[in-house]
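Enquirer: below is the structure, and that's it, no one-letter string:
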């Protein structure tokens, strides 16, 4: 097991008693309350910007109802603990957020309370757009946001978004991580009523400068497979543990966790968890921790994350990007970018007595150190395929092996992986089957169909972010192209979003430039004449036209079938003055959302004849994207419909 633990034992301070005025009249949609730490008055009704409350003590005495909102004035600071009362309901959560302009309002625990924000036994609550700190340089373990439940059954509907959580106190010392201390801590206590969270969303937060964890969850309802208690630093009594009852449907998405002392993102006692599109940087100043790890976890999906900068703590310790830890089953790790982690890319630890079915696919590891893959403590059933591992010939951190075995793994397979092993690292073989991997540099382990040709990658080792992985695309003539084994249920796409063909390449990226085929066009506007496929068929003689009664705005989307660098988009049309687009937005897809690169771009056409005219819209800066969308806001409609002959990107 790993020494990555934390404690929360200090008692909560007693809130200052404040006279509470009669409840405000409540609309069906809830009441909005305002709080101003400088200009407020706790004797006011708090229901307008002109009559705000002043203190956290006053806010904490209010029993909020479904649909209520409490707004803290931007640019203001409150010292102490925000510990509200009252729950929302499905479709009508209680929300704490800001009002006014300026910096996020600050809830500062100032090392006077265990947690700066405490949501205890509350359902359907949202925190949005707050800054939270809890430290003054003390060595006492503290928490930024704590979501706690005890002996209350299912707890649905908690959302934490757009928070900046930082400056969380604890022991700033190597090896002193504590799993009861975190920027965001979700914990379940008790053993009389099985208790668990459902549908929790933690998204788009920044967590930094915490002495222990970034985001972590755990529960005393955790006993199975010989695991009988949690970590010692929690000081939980031995009789406070119950049978495994996981929190379900947790989503941790789009967070930036950096410069924290212990694990970056860590989920324990969970089922059906999704961890995606997060960036975790320098998440282990301790000697034994991991960027993203999970334990007591079933059906965890970890995808589209970037993890880097975990420090090297020594051989036999963690410090990897990812870790499927004790009692985990059916993990899926895909489409992630790991680099410059001192301990390596992935470790599995005691996956439990039941079959684990961990799948590690379509990830890229660049210049990770130590042991790139580590298999420890009864690992059983890990399938590793179509990953690309790049190790420099002059590494900046200690390196030992591509694959390291510690404690009797079973049923570990490596298939269709591409190893660019310029440091000549060896591979352990006990309990591991190698088949159809491509080896460039270094020794070749026993492999039933080893490939040793030149992968001819575009620019390996040069990636700077998860959006910058095209350097791992194999060029024409690469030994990786069309060399992969067919694998059922392979996800259908590579790490760049390219659709997989019937014959796949070895490694995380498919094909050579130009081998993906033409983009695929679609539209929300319907088709009156021609076909939408005509927009990408390479011929300006064919065209698409909308129905006569088309409603604007409408979209045309190009699936580029790979990540491409797009600098401009060109529209070709005839009868432009009669049917041509005149005002459009150009948007690109970043993997999670559309981003407008040009807004209300104007197009002017000179002709209303069969002569094809072209107009090029240049983006402010080139963008790497797998999809492009044209939002048509206005057009010439002489005959009621609108039309386009060809849509190309360059």
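Expert: The structure has been received and is ready for your questions. The structure presented is a predicted model; accordingly, all values stated were derived computationally and were not measured.
Enquirer: use CA for all of it now, contacts and neighbours both
Expert: Noted.
Enquirer: show me the contacts for residue 273.
Expert: By CA atoms under 8 Å, 6 or more residues apart in numbering, the contact set of residue 273 is 248-251, 298-301.
Enquirer: ok, it to residue 296 distance?
Expert: Separation of residue 273 from residue 296 (CA to CA, to the nearest Å): 12 Å.
Enquirer: follow-up on the earlier one: among the contacts of residue 273, which two are most distant?
Expert: 251 and 298 (13.9 Å; CA to CA).
Enquirer: higher neighbour count, these two?
Expert: residue 298 (21 against 18; other CA atoms under 10 Å).
Enquirer: residues in contact with the more buried one?
Expert: Shown in contact with residue 298 (CA under 8 Å, 6+ apart): 270-273, 328-331.
Enquirer: again with residue 495
Expert: 334-336, 362-363, 508-509.
Enquirer: and the host helix or strand of residue 345, what does it pack onto?
Expert: For residue 345, the element it lies in under DSSP states H and E is strand 344-349. Contacts defined by 3 or more CA pairs under 8 Å, 6 or more residues apart in numbering; DSSP states H and E place strand 344-349 against strand 320-324, strand 370-376.
Enquirer: and the angle from the last one to strand 320-324?
Expert: Calculated by axes from the mean of the first three to the mean of the last three CA atoms, to 10 degrees, strand 370-376 forms an angle of 10 degrees with strand 320-324.
Enquirer: if we look at strand 370-376, which residues are touching it?
Expert: Against strand 370-376 from outside (CA under 8 Å, 6+ apart): 312, 315, 342-350, 397-409.
Enquirer: residue 489: how many residues sit nearby?
Expert: The burial count for residue 489: 6, using other CA under 10 Å.
Enquirer: ugh, typo on my part, it should be residue 499
Expert: For residue 499, using other CA under 10 Å, the count is 17.
Enquirer: and residue 113, by the same measure?
Expert: Neighbours of residue 113 using other CA under 10 Å come to 23.
Enquirer: and residue 102, what element?
Expert: Under the criterion of DSSP H and E, residue 102 resides outside all helices and strands.
Enquirer: again with the one 5 residues further on
Expert: Following DSSP H and E, one finds residue 107 within strand 106-108.
Enquirer: hang on, the earlier thing: out of the helices and strands packed on strand 344-349, which is closest to residue 569?
Expert: When those are compared by CA to CA, strand 320-324 sits nearest residue 569, at 37.7 Å.
Enquirer: tell me the buried residues in stretch 239-250?
Expert: 241-242, 244-250 (16 or more other CA atoms under 10 Å).
Enquirer: ugh, typo on my part, it should be stretch 168-181
Expert: 168-172, 175-181.
Enquirer: related to what we said a few turns ago, quick one: which of the contacts of residue 495 is nearest residue 530?
Expert: When these are compared against residue 530 (criterion: CA to CA), the nearest one is residue 509, at 34.7 Å.
Enquirer: try this one next to it:
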């Protein structure tokens, strides 16, 4: 239909470029009329191209018929409500769009009215290429587009596309007396685009609705909202009963796709009482900004078989919900898949049953969460039943969310499988989970306590490509990851992962949102590399070409090292002075090398320290326990890995985006957030700059030390430790 219509319109408008509308228009059959509106025109016209209407009242008085087109002039602005009357047909919808030169959309300011555009009890209408505002004081309803069905039966064929809707100031709980949580939603909702069914006498529903490629910015309360008064059914949560005027009559064939929303007062995209709806490829940045009530990014309630996929949600405010996504009450067969969530104060997901309105058979799979805050998952007061599998959750330094917060004594019949949860840096994550029916199986938990009853849990580093990255490619897996092929086979898995890789129906999948083959890590180029393979002399060559290191006070060359040659240090005064030139406080870095302890001494023995007044001990061994530690940032971090006496051990420290991580023999040993002082002085390999009996120098051997002005990933560190 799209291609055919464009070709028809091209033939009509090719010789009239100043009148040609941009984008798609409905059928231009011979029976249809075209009406022109230019609110900048100084005289009232008759709606032709040479004598356009100059006010909304004129076009509102025309009864439109199938195939008609209404065109608003670019560069013009109208005040009031555009409320067309008359319907199109399936083969000849009514088109509403723009004409004229330039790219600026025609503007309609509601100018004190509730709606900029109102489509009431009409069908087969396509609206595009307009800019809409609805200013106000947030004490009454306001909408950019209001699609309203009221005692009209079944209505079909509404398309809203390429609209720019902004500065809609409708009422919210925070702006009216009483702070009722439902102000601005349910019936008579406010927001950017509101599709709602009211009335009490004739059951009504919309079908075949498309809301696509719109920009919605700074609106109150809702971004895109769908509501119906015909919502009563047996499984409905009790508190909604008074909101319904008739039996459940869902809207069907609703698609919300490719929209960009930001600075939303309340909920982002929230379709209620729908069946088979698809919400995909939308971007939402900033929601629950002003409502001071419970709102989520994208969610549904009292609906069946709704799919949310390929969406990006961030910037949710407050912990009054504030999650990116929500499977709410009275729903069945809701699927959230291939979505990205990041930086939401309330967290990742809400599961919110109410009374008898439990969510049934929901599926949450192959999603990625990065630095969501209060909760990864929270369950409200009621029973839930569904699956949570193959999601990847990264929790950065300073964050202490609850992984699953159970706020009910009702059964949590949830299977939590094949998920990867990676905690890095400071902060402590917890579980608030007591239900024995909650199944945890084959999950990777890093820096996360393993709940009682969990089975087949993996706690070794999964080798994420770039943990902490804002780009989702950072949550793929390197070859050799323990998460590869370690998951449970799950029936009906959707057939693909977050990244579009196929997922087998019969073979053991990966754990996490990445289902493809492991990637080979890039070979990192060191800033300095001291092999210690010389057999004579007082300098150690830098094979990276930065600067040779000086041997101080007589270290002894030893041809028997870990890789080839090595240096023996006596623990008294000899060391290697390496002028590497890394600025410790300026960004990411890595230092790695081999050590072999000969004699244990003091409280701690220095492996690597930077000189200068603010130079810190990068690596040391805690004598009592053998643990590898670092003093970067001015406080001790002791890892779980240990350095024995008399055996070669690979040690490394990595600083990435404010987080310091220790590695022993290629495995992550501990991490913490650190603010590191700036320092560019040389390094001492095997010595403290002011050694004491409590903090003596290294007594043993050292080999193959490397320095990088970047943060190596886990797989790259593993490669260094397993040459």
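Expert: All right, it came through fine. A quick note: this is a predicted structure, and the numbers were derived from the prediction, not measured.
Enquirer: re the thing from before, just give me which of the contacts of residue 273 of the first structure are shared by the second structure.
Expert: Here is what carries over to the second structure from the contacts of residue 273 of the first structure, by both residues aligned by TM-score structural alignment, their matches' CA atoms under 8 Å: 248-251, 299-301.
Enquirer: the second structure: which residue goes with residue 369 of the first structure?
Expert: Matched by TM-score structural alignment, residue 369 of the first structure corresponds to residue 373 in the second structure.
Enquirer: turn the contacts of residue 273 of the first structure into a markdown table, including distance to residue 283 of the first structure and secondary structure.
Expert: Listed next are these as a markdown table, based on distance: CA to CA, whole Å; DSSP: H, G, I helix; E, B strand; the rest coil:
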| residue | distance to residue 283 of the first structure | secondary structure |
| --- | --- | --- |
| 248 | 25 | strand |
| 249 | 25 | coil |
| 250 | 21 | coil |
| 251 | 20 | strand |
| 298 | 24 | strand |
| 299 | 24 | strand |
| 300 | 20 | strand |
| 301 | 20 | strand |
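Enquirer: surely residue 226 of the second structure and residue 272 touch.
Expert: Yes. Contact criterion CA atoms under 8 Å: residue 226 of the second structure and residue 272 qualify, at 5.4 Å.
Enquirer: picking that back up, still contacting in the second structure, which of the contacts of residue 298 of the first structure?
Expert: These retained in the second structure, by both residues aligned by TM-score structural alignment, their matches' CA under 8 Å: 270-272, 328-331.
Enquirer: can you give me the helices for the stretch 301-450 of the second structure?
Expert: With DSSP state H, counting those that start in this stretch as the criterion, the stretch 301-450 of the second structure has no helices.
Enquirer: coming back round to it: ranking the helices and strands packed on strand 344-349 of the first structure by burial, who's on top?
Expert: strand 320-324 (a mean of 30; mean count of other CA atoms under 10 Å).
Enquirer: ok, now which ones touch residue 44 of the second structure?
Expert: Here residue 44 of the second structure is in contact with 51-55 (criterion: CA under 8 Å, 6+ apart).
Enquirer: compare the residues you listed with the first structure and list the overlap.
Expert: Those retained in the first structure, by both residues aligned by TM-score structural alignment, their matches' CA under 8 Å: 52-55.
Enquirer: aligned to residue 607 of the second structure, what sits in the first structure?
Expert: Residue 607 of the second structure maps onto no residue in the first structure, with residues paired by TM-score structural alignment.
Enquirer: quick one: contacts of the strand holding residue 107 of the first structure?
Expert: Contacts for strand 106-108 of the first structure (CA under 8 Å, 6+ apart): 75-82, 116-117, 130-135.
Enquirer: same check on stretch 398-410 of the second structure?
Expert: 347, 371, 373-383, 425-435, 673.
Enquirer: 7 Å instead?
Expert: Among residues not part of stretch 398-410 of the second structure, those counted as contacts by CA atoms under 7 Å, 6 or more residues apart in numbering are 373-383, 425-433.
Enquirer: same question for stretch 463-471 of the second structure.
Expert: Contacts with stretch 463-471 of the second structure, where a contact means CA under 7 Å, 6+ apart, come from 394, 396, 474-478, 481, 713-715.
Enquirer: neighbours around the closest residue to residue 549 of the second structure other than its chain neighbours, how many?
Expert: Nearest residue to residue 549 of the second structure in three dimensions, chain neighbours excluded: residue 578, at 4.5 Å (CA to CA, 6 or more residues apart in numbering). By other CA under 10 Å, the residues close to residue 578 of the second structure number 24.
Enquirer: quick one: map residue 578 of the second structure onto the first structure.
Expert: With TM-score structural alignment as the criterion, residue 578 of the second structure matches nothing.
Enquirer: how about the contacts made by residue 578 of the second structure?
Expert: Here residue 578 of the second structure is in contact with 549-550, 682-684 (CA under 7 Å, 6+ apart).
Enquirer: same check, this time on residue 627 of the first structure
Expert: Counting by CA under 7 Å, 6+ apart, residue 627 of the first structure makes contact with 558-560, 588-589.
Enquirer: mind listing which of the residues you listed are in helices?
Expert: Judged by DSSP state H, the contacts of residue 627 of the first structure include no members of helices.
Enquirer: can you turn the buried part of those residues into a PyMOL selection?
Expert: Selecting only the buried entries of these in PyMOL, with 16+ other CA under 10 Å as the criterion:
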select buried, resi 558+559+560+588+589
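Enquirer: tell me the one of the buried residues of stretch 168-181 of the first structure nearest residue 624 of the first structure?
Expert: Residue 624 of the first structure has its nearest neighbour among those in residue 168, at 36.1 Å by CA to CA.
Enquirer: surely the closest one meets residue 144?
Expert: Yes. Using CA atoms under 7 Å, residue 168 of the first structure is in contact with residue 144, at 6.3 Å.
Enquirer: between the two, which contacts overlap?
Expert: Jointly contacting residue 168 of the first structure and residue 144 under the rule CA under 7 Å, 6+ apart are 133-134, 183.
Enquirer: what is the corresponding segment of the first structure for stretch 264-275 of the second structure?
Expert: The aligned range for stretch 264-275 of the second structure in the first structure is 260-271, by TM-score structural alignment.
Enquirer: which positions within the strand of greatest length in the first structure qualify as buried?
Expert: Assignment by DSSP state E gives strand 613-635 as the longest strand of the first structure. By 16+ other CA under 10 Å, the buried positions in strand 613-635 of the first structure come out as 613, 617-619, 623-635.
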